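Student: Quick one, fold the following:
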Amino acid sequence: MNLSVPRRAAALSLTAALTLAGFTGASANATPAATLAAPDIPVANVKQHLADLQSIANANGGNRAHGRTGYKASIDFVKAKLDAAGYTTTIQQFTYNGTTGYNLIADWPGGDPNQVLMAGAHLDSVSSGAGINDNGSGSAAILETALAVSRAGLQPTKHLRFGWWGAEELGLVGSKYYVNNLPTTERSKISGYLNFDMIGSPNPGYFVYDDDPAIEQTFKDYFAGLGVPTEIETEGDGRSDHASFKNVGIPVGGLFTGASRVKTSAQVQKWGGTATAFDRCYHSSCDTTANINDTALDRNSDAVAHAIWTLSAGTTTPPPGPVFENTADVSIPDNGAAVTSTVNVTGVTGNAPATLKVGVDIIHTWRGDLVVDLVAPDGSVYNLKPFSSSDSADNVQTTYTVNASSEVANGAWKLRVQDKAAYDTGYINSFKLTF
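Tutor: Here you go, the predicted model:
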């Protein structure tokens, strides 16, 4: 966190802010994300990202500061994770103090490009240390939230974008560069920017930015649900990257757990801890992985996900399960006995799903002659296609959905096909099950 930009108070009414931020509701064709529980963000995953950032610092002179090799290695580390998760990533270069800096932008496919919900954190440290709380904590939390979006197959109404900023510690340089180089029309598409800078302080408080009322209330409601009281953030308000967005009229909000200011006795009564600095290692060499409060990191990471799911308004598509396929050709005799193609399912726990997908690819010159069944391992038969003398088209190439929830998943599943009329022939080309 940089401490050089003056505070600017929010001045929007709740109604005006909701309208400007685009948070008045999801489209008629989408399920509001507020009705979908955001996933629990595994704090172990977030801590692993912090351990990786610590290792990067250790291998690069002890820091991850602008213009140093540790910062570029940090950018490359985050980018590789996002690329593998299906994001479209862009590295934006800028120059400051004679050295090259980098921002990383990651866009999740889909969503309304005219309504962009963005979350960001600065990735650089000061030169004196690894910067694990400031600001590995915010960077790791939004990275794991972005990966959770991918795992859930989130399909938000709004377009999701994540940003990791360079040279924040030198005066919000990276985020200013990003915002200043956005055309006015592109700025107007950002319905909200969420900032996360220092969210794992070792003697934590729970602070919420009081900028955009809708975003602020989203965070307050989340912590209220945990029974954790919050306060308005004042120590660093306007002094992190959200200021770059706020100064051009973009609605902003965010979270903070405290820096060098001393926790008051009233705050100790409220949150526990001691009447000392929220982060005694702020901008120091001891800001390492040992300088993190796991409970604060866990709560705030979950709050990040809650805000992304709630404010983006979307639906989830469960990731596909394992696929088992047999591609060996099986001839179907004309007006003859039934033949089968078998797939052996292994390693699936419990029963088959109620939405078992049965992929059928049969090449045949008169498909109406065919009766097609799925035979479960216990011999239960599920008819997929009945005989039809009037269906003169060729081939059966489709996917059926079968409620097979009463069947044990593992075992030999068979596609059984019989030609029940004369003159036409064909073969089973392939058969697959998707769990």
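Student: all contacts plus neighbour counts: C-alpha atoms, from now on.
Tutor: Will do.
Student: now the helices: where do they sit in the stretch 251-400 of the chain?
Tutor: Using DSSP state H, counting those that start in this stretch, the helices found in the stretch 251-400 of the chain span residues 265-271, 294-312.
Student: pretty sure residue 141 is in contact with residue 46, am I right?
Tutor: Yes. With contacts counted by Cα atoms under 8 Å, residue 141 reaches residue 46, the gap being 5.9 Å.
Student: Comparing the helices of the stretch 251-400 of the chain, which stretch has the densest surroundings?
Tutor: helix 294-312 (a mean of 24; mean count of other Cα atoms under 10 Å).
Student: who's in contact with that one?
Tutor: Helix 294-312 is contacted by residues 23, 32-34, 36-43, 117, 137, 141-142, 145, 156-160, 199-201, 204, 215, 218-219, 222-223, 255, 257 when judged by Cα atoms under 8 Å, 6 or more residues apart in numbering.
Student: Just give me how far that helix sits from the chain centre.
Tutor: Per Cα atoms, centre = their mean, to the nearest Å, the displacement of helix 294-312 from the mean C-alpha position of its chain is 11 Å.
Student: mind checking the longest strand of this structure?
Tutor: Counting by DSSP state E, the longest strand found in the chain is strand 112-122.
Student: Now that one: buried residues?
Tutor: 115, 116, 117, 118, 119, 120, 121, 122 (16 or more other Cα atoms under 10 Å).
Student: One more sequence to fold, the one below, so I can look at both together:
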Amino acid sequence: MRTLLPTLAAALVAVGVASAPAAAAPGTLAAPDIPVANVQAHLAQLQSIANANGGNRAHGRSGYRASIDYVQARLDAAGYTTSLQPFTSGGATGWNLIAEWPRGDANDVIMAGGHLDSVTAGPGINDNGSGSAALLEVALTVASQNLDPAKRIRFGWWGAEERGLVGSTFYVNSLPATERAKIKGYVNFDMVGSPNPAYFVYSSSGQPPGSTDLQHVLEAPFAAMGVPTELTSVGGRSDHAAFANAGIPTGGLFTGAEGIKSSAQAQKWGGTAGQAFDRCYHASCDTSSNINVTALDRNSDAIAYAIWTLSTAATPPAGPRFENPTDVAIPDLSTVESPITVTGVPGNAPGDLAVGVDISHTYRGDLVVDVIAPDGSVYNLHNRSGGSADNLVATYTVNASAEVANGTWRLRVRDAARADTGTINGWSLQF
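Tutor: Coordinates of the predicted model:
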């Protein structure tokens, strides 16, 4: 995963988790359990490759090419159609590996990916050997189970992510518009075995229409495991960004990098408060001993759930999405509003109206956030929770089935205490 720029700092917001396992969507097949020992075996191979090639698997180095060759050989043997896509960055040749399971509708593609390169400082076994290895084992399981999906499944292992998302951006930009349109969703897996793990799901707020569906699919397996998740705004930090910029729905999973685990997160997930999720992030100690096996196991199973669910279920028609991206300042001890006018939606709003909120604030425990329906009904989204954490980036589900959809909806934000200010960066309604 790329180093996080200060302007892209991710805000982490806890979301509720159902107490009972989530049922499979109609028309889907039960996803298999992914043996974590198999994923670990792939990581051992990537560690051996790094050991034999100067200690890393970075772009332009022999360790990266050896990593690509290992993954491609396993996929070719399993019956995938694979291709290497070369590109140039920093005067060196890099490669993307694309693998397609040759079944399902080729005009209706579900894509999953993660970067395979490391930084030059170390072997990159968590970042991002973990996502790469989990994807590989899920892909091999698709083949071993002879899955016959409704949609075409395509996997991507990206090069030069650590140099600025070079490989994935090259791939998306090289696709003709007709080919881009065939990709109905992209899910990204960058760091899924952090040693002091979080369980983050990419927030759909601010992402292309259809991303909310991907977020819910990725949340569901953790709910079934009884593992709470938090939404995170990854911004332009990983390979989903190129797909989002092209208007393709995106989602993903993440167990944390250099961010510090809070006391509340340690209470919820275990691990050590006040310590980085991955203390070996971008360092030489990111080796095969830098992996939390439980997190790797859970995330591998969640990836399989997402692939099985997204590729075998009929795609529900996406409802219309409305947004207001205009910044609204939130002065201290004030109440502000941002409107969205909804038109052309027949009948009432849905029972699962998705309200995406993106607020920058230096103390989100000051904030009371409501969405107000056209008839004046108030639905509270956030009520001064989160303590001293900053920012509020989340998607809330509101039962608005009693409300007429058309009309002016308002996001109301009240700063209820002194000393901190912020900005509504934007918000959205997904019907």
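Student: tell me what the longest strand of structure 1 is packed against?
Tutor: For strand 112-122 of structure 1, the elements it packs on are helix 138-152, strand 158-165, strand 190-196, helix 294-312, judged by 3 or more Cα pairs under 8 Å, 6 or more residues apart in numbering; DSSP states H and E.
Student: Can you check which of the ones you listed gets nearest to residue 428 of structure 1?
Tutor: helix 138-152 (34.2 Å; Cα to Cα).
Student: Run through who's touching the next helix or strand after that closest one.
Tutor: Scanning forward in sequence from helix 138-152 of structure 1 by DSSP states H and E, the next helix or strand is strand 154-156. For strand 154-156 of structure 1, the surrounding residues in contact (Cα under 8 Å, 6+ apart) are 33, 110, 111, 309, 312, 313, 314, 315, 316, 317.
Student: Out of these, who's the most crowded?
Tutor: Within those, residue 312 tops the neighbour count with 31 neighbours, counted by other Cα atoms under 10 Å.
Student: what's the distance between that residue and residue 157 of structure 1?
Tutor: 6 Å (Cα to Cα, to the nearest Å).
Student: next one: residue 324 of structure 1
Tutor: Per Cα to Cα, residue 324 of structure 1 is found 33 Å from residue 157 of structure 1.
Student: now swap in residue 214 of structure 1 and tell me
Tutor: 17 Å.
Student: ok, now residue 176 of structure 1?
Tutor: For residue 176 of structure 1 relative to residue 157 of structure 1 (Cα to Cα), the value is 27 Å.
Student: Likewise for residue 217 of structure 1?
Tutor: 20 Å.
Student: who has more neighbours, the two?
Tutor: residue 157 (26 against 17).
Student: Aligned against structure 2, show me the partner of that one.
Tutor: Under the alignment (TM-score structural alignment), residue 157 of structure 1 maps onto residue 150 of structure 2.
Student: list the contacts for that match?
Tutor: Neighbouring residues of residue 150 of structure 2 by Cα under 8 Å, 6+ apart: 103, 104, 105, 311, 312, 313, 314.
Student: from those residues, which is closest to residue 292 of structure 2?
Tutor: Nearest member of the contacts of residue 150 of structure 2 to residue 292 of structure 2, counting by Cα to Cα, is residue 311, at 28.5 Å.
Student: distance of the closest residue to that closest one other than its chain neighbours from residue 94 of structure 2?
Tutor: Leaving aside its chain neighbours, residue 311 of structure 2 sits nearest to residue 151 (4.9 Å; criterion: Cα to Cα, 6 or more residues apart in numbering). Residue 151 of structure 2 sits 29 Å away from residue 94 of structure 2, going by Cα to Cα.
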